[in-house]
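# need the 3D shape of this:
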Amino acid sequence: MDGESRYASSHDNAHLRPLIDLTSRPTSLNYLREAWRRREFAIVVPAQDLRAQNMDTTLGQFWHLMNPALLVGVYFLVFGVVIDTSRGVSNFLGFLIVGIVLFHLTQRVVQEAAVSITQNLGLIRSIQFPRILLPAATVNGQTAAFVPAIVLALLAVLTTGERPSMRWLLLPLVLLAQFVFNFGSALISARIGTAVPDLRHILPHLFRLLFYASGVIFSVDAFVHSFAWRRAFALNPIYDLITCARWCLLGQAVDVWVLAGTVAWSVLMPIVGFMIFFRSEQRLGA
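Here you go, the predicted model:
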């Protein structure tokens, strides 16, 4: 077969090969596979951003440790010394540290995820990639930034007189539950934040309310005596996570409703978050 015949044959066969429609939405399984194949984006980018933060300050990366320490100090001064909300808590400083660190981790993730799409419109419109990687990068970055705070919390709990026990071995499971819960929350926040740009201004006020509804600075068992209201607190996923972490580190009481809520939220939130995000993925940032 001469060159012209081979060209004609290959040209004819080209019409038989189906074209790929880049505008069609892949199946959820294929979408997750593609996101996993490009997972380095959600790891490398937040790591680079983390190293770049505070580079223009004197203390530099030390601020990742100083910020939570100063935050805990302010709350301890106001609520532990001035107002004295430590009633019913034998180790109020440890109690406060655990609550503040875990609460602000979720708060930072949700608030940053709300703008993860709108702040990367240029990237979205330049190349095609699974946009779920943007909120995933937010979760990874904020979690990495809070590792020093978690280490600080462990050290502070030790200095308050607590000693490691077998319960401490369960703390990684609580942190894993919070991580997957944060991931699902980030997906929902990213989706709503794209449709409602004002969400980033609303979230700080919502989290201020949630701060007091999560028992961060006071013992729900000591201040809330109504059985119905205690069950209402157990519906709050952040309260459930904080209470389980306090049980691990401080031996605080935890009931079956809180345990069930922790498991349920950590399972359902990433599933619901993915469904909400995936249904609108192609319209995000378009």
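# drop to CA atoms for contacts and neighbour counts, all remaining ones
OK.
# could you find the closest non-adjacent residue to Thr106?
In space, and not counting its chain neighbours, Thr106 is closest to Asn182: 6.0 Å by C-alpha to C-alpha, 6 or more residues apart in numbering.
# who's in contact with that neighbour?
Thr106, Val109, Val110, Val139 (C-alpha atoms under 8 Å, 6 or more residues apart in numbering).
# go again with 7 Å.
Counting by C-alpha atoms under 7 Å, 6 or more residues apart in numbering, Asn182 makes contact with Thr106, Val109, Val139.
# any figure for the gap between the last one and Ile43?
In this structure, Val139 and Ile43 are separated by 10 Å, where distance is defined by C-alpha to C-alpha, to the nearest Å.
# which of the two has more neighbours?
Counted by other C-alpha atoms under 10 Å, Val139 and Ile43 do not tie: Val139 has more neighbours, with 30 against 17.
# which secondary structure state does that one sit in?
Local secondary structure at Val139 is given as helix here, using DSSP: H, G, I helix; E, B strand; the rest coil.
# returning to what we had before: how about whichever strand or helix holds the residue nearest to Thr106: buried residues?
For Asn182, the host element (DSSP states H and E) is helix 171-195. Across helix 171-195, burial judged by 16 or more other C-alpha atoms under 10 Å covers 171, 174-175, 177-194.
# so how far is whichever helix or strand comes after that helix from its chain's centroid?
Using DSSP H and E, the helix or strand that directly follows helix 171-195 along the chain is helix 199-213. In terms of C-alpha atoms, centre = their mean, to the nearest Å, the centre of helix 199-213 is set 15 Å apart from its chain centre.
# after helix 199-213, next one along is what?
Counting by DSSP H and E, what follows helix 199-213 is helix 220-223.
# one more sequence to fold, the one below, so I can look at both together:
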Amino acid sequence: MTQTVEPGLWSRARDYLRELWRRRDFAWFLAMGRLRAQNASTTLGLAWWVLNPLLLGGVYFLVFTLLFTDRRPDDFLVYLMAGMFVFRFSTTALTGGARSILSNSKLLVNQRFPRLILPIADLIESTVGFLASLGLLMLLALFVEGIWPSAKLLLLLVVFPLQVLFNLGLATTTARLAVPFRDIGNFIPYISRLWFYLTPVIWPLDMIADQSDLVQNLIRVNPMFGIVAAYRTAFLGYPFDGAALAISAVWVVVVLVAGVYSFIKIEGRMVRYL
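This is a model prediction of the structure:
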């Protein structure tokens, strides 16, 4: 009598990843379809992905220029825009993940495919917009501050994949939570706003130099701290903070593993909540 041995965890994970890879064209098709749909309803289309943080950053720049002239860096405009673009990339993952399942409920009911494709497609969509904003950021650094690209730009080969993986963890976490608890989408803007002000996006780090070590350390363990700092190193030539990026990398692993695992665990029951 032969016994059927249930595939182990690693075997199931391998099969799941293989199926995801087989369906990669489907994820790309979904992402590009959303981009075309959004662009069709506006005159400027994809440019709004760049214009939104650019205009908001312009408001913050005016406020800080008028009120905090002695506390802002000399290259504050590009410093600010780097933080705005990078931070928006991650907060878009929060909001996009929360709607990725609910907005595709008919697709889930009528077709069988790895549900992880939906937050991945949303991530592809936001990544296209983010890459466009990085091009603008390089132009701002060159023509506004006169900062030419240097070898530090190679740091993008590390920090960009890290942020993409971090965003995937964020998207799968909010997607998993939003299916049984739809109210989570109403809380995300407030969570994002609090996170925004706790990250050195619109304010330079030396503004808290007179705070206690506890406050400064709490700011530094923020997962976005090391990511934002690394982009500023790449584009503005700031000193590289390896410890901060290492802390962010730990966060990436934790958030990615927890998010993807919890998402896959509920994947088979998602249709019940739709």
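# rewinding a little: so what corresponds to the residue nearest to Thr106 of structure 1 in structure 2?
When structure 2 is aligned by TM-score structural alignment, Asn182 of structure 1 is paired with Asn167.
# burial count for Ile150 of structure 1?
20.
# how close does the counterpart of it in structure 2 sit to Ile219 of structure 2?
Using TM-score structural alignment to pair residues, one finds that Ile150 of structure 1 aligns to Leu134 in structure 2. Using C-alpha to C-alpha, Leu134 of structure 2 is found at 25 Å from Ile219 of structure 2.
# do Ala175 of structure 2 as well
27 Å.
# look at the nearest residue to Met207 of structure 2 once chain neighbours are set aside and give its secondary structure.
Leaving aside its chain neighbours, Met207 of structure 2 sits nearest to Arg71 (6.9 Å; criterion: C-alpha to C-alpha, 6+ apart). Three-state assignment for Arg71 of structure 2 (three-state DSSP): coil.
# counterpart of Arg71 of structure 2 in structure 1?
Under the alignment (TM-score structural alignment), Arg71 of structure 2 pairs with Arg87 in structure 1.
# do a quick rundown of the strands in structure 2.
Read by DSSP state E, structure 2 holds no strands at all.
# can you give me the helices for structure 2?
In structure 2, the helices defined using DSSP state H lie at 9-22, 24-40, 47-67, 76-100, 105-110, 117-143, 156-178, 184-197, 213-220, 223-236, 242-267, 270-273.
# and of those, who's closest to Ser150 of structure 2?
For the helices of structure 2, proximity to Ser150 of structure 2 was assessed by C-alpha to C-alpha; helix 223-236 is nearest, at 7.8 Å.
# so where is that closest one in structure 1?
Helix 223-236 of structure 2 lines up with residues 237-250 of structure 1 when matched by TM-score structural alignment.
# average offset between that stretch and structure 2?
With mean C-alpha distance after the TM-score superposition for structure 1, stretch 237-250 of structure 1 departs from structure 2 by a mean of 1.2 Å once superposed.
# in structure 1, what sits opposite Ala121 of structure 2 in the alignment?
Correspondence of Ala121 of structure 2 to structure 1, assessed by TM-score structural alignment: Ala137.
# pretty sure that match contacts Ile43?
Yes - look at Ala137 of structure 1 against Ile43 with C-alpha atoms under 7 Å: they come within range, at 6.4 Å.
# from Thr138 of structure 1, how far out is the residue nearest the centre of structure 1?
Closest residue to the average C-alpha location of structure 1: Asn182 at 2.9 Å, with C-alpha atoms, centre = their mean. Asn182 of structure 1 is 10 Å from Thr138 of structure 1, where distance means C-alpha to C-alpha.
# give me the common contacts of these two.
Residues touching both Asn182 of structure 1 and Thr138 (C-alpha under 7 Å, 6+ apart) are Val109.
# Ala234 of structure 2: what's it in contact with?
Lys152, Leu153, Leu155, Leu156.
# okay, now the second one: neighbour count?
Right, Leu153 of structure 2. As a burial measure, Leu153 of structure 2 scores 17 neighbours (other C-alpha under 10 Å).
# aligned to it, what sits in structure 1?
Using TM-score structural alignment, Leu153 of structure 2 sits opposite Trp168 in structure 1.
# right, and its match touches Leu249 too?
Yes - the pair Trp168 of structure 1 / Leu249 is scored as a contact, 5.8 Å apart, by C-alpha under 7 Å.
# ok, Ala82 of structure 2 - contacts?
Taking C-alpha under 7 Å, 6+ apart as the criterion, Ala82 of structure 2 is in contact with Leu137, Arg232.
# which one in structure 1 is aligned with it?
In structure 1, Ala82 of structure 2 lands on Val98 (TM-score structural alignment).
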